[in-house]
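Asks: pasting the structure only:
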């Protein structure tokens, strides 16, 4: 079965895969780059898998993603175009982050998940274009749910 193309950005943080989804201009690339930088600053492994478009497939009940070959190793810097970066070929998805309008983010949400290609993936909704707020929130969540 052919992989499904999703408008999203995927990264590896430590041993966890994070899929960041949202409309164009919502801050997917900026959030991904900020998270990778924070992890690396703490001497932890972090890399881009794919920016803006991600191929998804299901394998043994786990969601796996990889970059389309035409954009592998590239990240779009708004106003600067695509630039080459270190990247991983693929990752399993342990967390889905949906960037949404600020008014759609619940203050105290219950644990949520989303079904993607038959795989249940934990989901976190964060305000789009609020990288300074989203980065520490996501790092705290990863530390709480996925300790090092």
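Replies: Arrived safely, thanks for sending. Nothing here was measured: the structure is a model prediction, and the numbers come from that model.

Asks: When you work out contacts or count neighbours from here on, use the C-alpha atoms and nothing else.
Replies: Fine.

Asks: can you give me the strands for the protein?
Replies: Using DSSP state E, the strands of the chain run over residues 4-6, 8-13, 16-21, 46-50, 54-59, 62-66, 74-77, 81-84, 90-92, 95-100, 112-116, 119-127.

Asks: let's bring in a second model and compare:
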């Protein structure tokens, strides 16, 4: 059964079979993080593709959240200071995790692998990132988290 659909301001990609939704305020580094994760996946010989940048269509199908690109900008991602890039993309993926780039510092010892968020009425694991870290450092840290969570 298909549930209600909406668009969210976020970036989405898939690594292996894991659909990821990256959210944060404008300018937080969502696109840069997605590009860093795509590069890291390629470097480590994992399948990875952009789903979409800026506007992500989110809908439920049964007990799963489906991520899709906005049709007008599918395959496009902004690289700040360089303009719009066109990349290979997937039309859809099942969301397995939400990454949130926070606009404030996090506690020193958060239990990063135990948080959840609700997306389109479905609970999903939530990984919070502090602001200001370089994208490649964020990507490397997330890669370790994804492995511990069984996504890679």
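Replies: That came through, no problem. Keep in mind it's a predicted model, so treat the numbers as computed, not measured.

Asks: hang on, the earlier thing: so which of the strands of structure 1 gets nearest residue 32 of structure 1?
Replies: Distances from residue 32 of structure 1 to each of the strands of structure 1 were compared by C-alpha to C-alpha, and the smallest falls on strand 8-13, at 6.6 Å.

Asks: what angle do the closest one and strand 46-50 make?
Replies: Strand 8-13 of structure 1 and strand 46-50 are oriented at 160 degrees to each other (axes from the mean of the first three to the mean of the last three C-alpha atoms, to 10 degrees).

Asks: ok, and what's touching strand 8-13 of structure 1?
Replies: Contacts made with strand 8-13 of structure 1 from outside it, assessed by C-alpha atoms under 8 Å, 6 or more residues apart in numbering, are listed as 17-22, 28-29, 32, 35-36, 39, 44-54, 65-66, 88, 91.

Asks: What span of structure 1 is stretch 23-41 of structure 2 aligned with?
Replies: Taking TM-score structural alignment as the measure, structure 1 aligns residues 21-39 with stretch 23-41 of structure 2.

Asks: hmm, back to that, kindly reformat the strands of structure 1 as CSV containing mean neighbour count.
Replies: Below are these laid out as CSV (neighbours: other C-alpha atoms under 10 Å):
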stretch, mean neighbour count
strand 4-6, 14
strand 8-13, 26
strand 16-21, 24
strand 46-50, 28
strand 54-59, 20
strand 62-66, 22
strand 74-77, 18
strand 81-84, 11
strand 90-92, 21
strand 95-100, 21
strand 112-116, 13
strand 119-127, 19
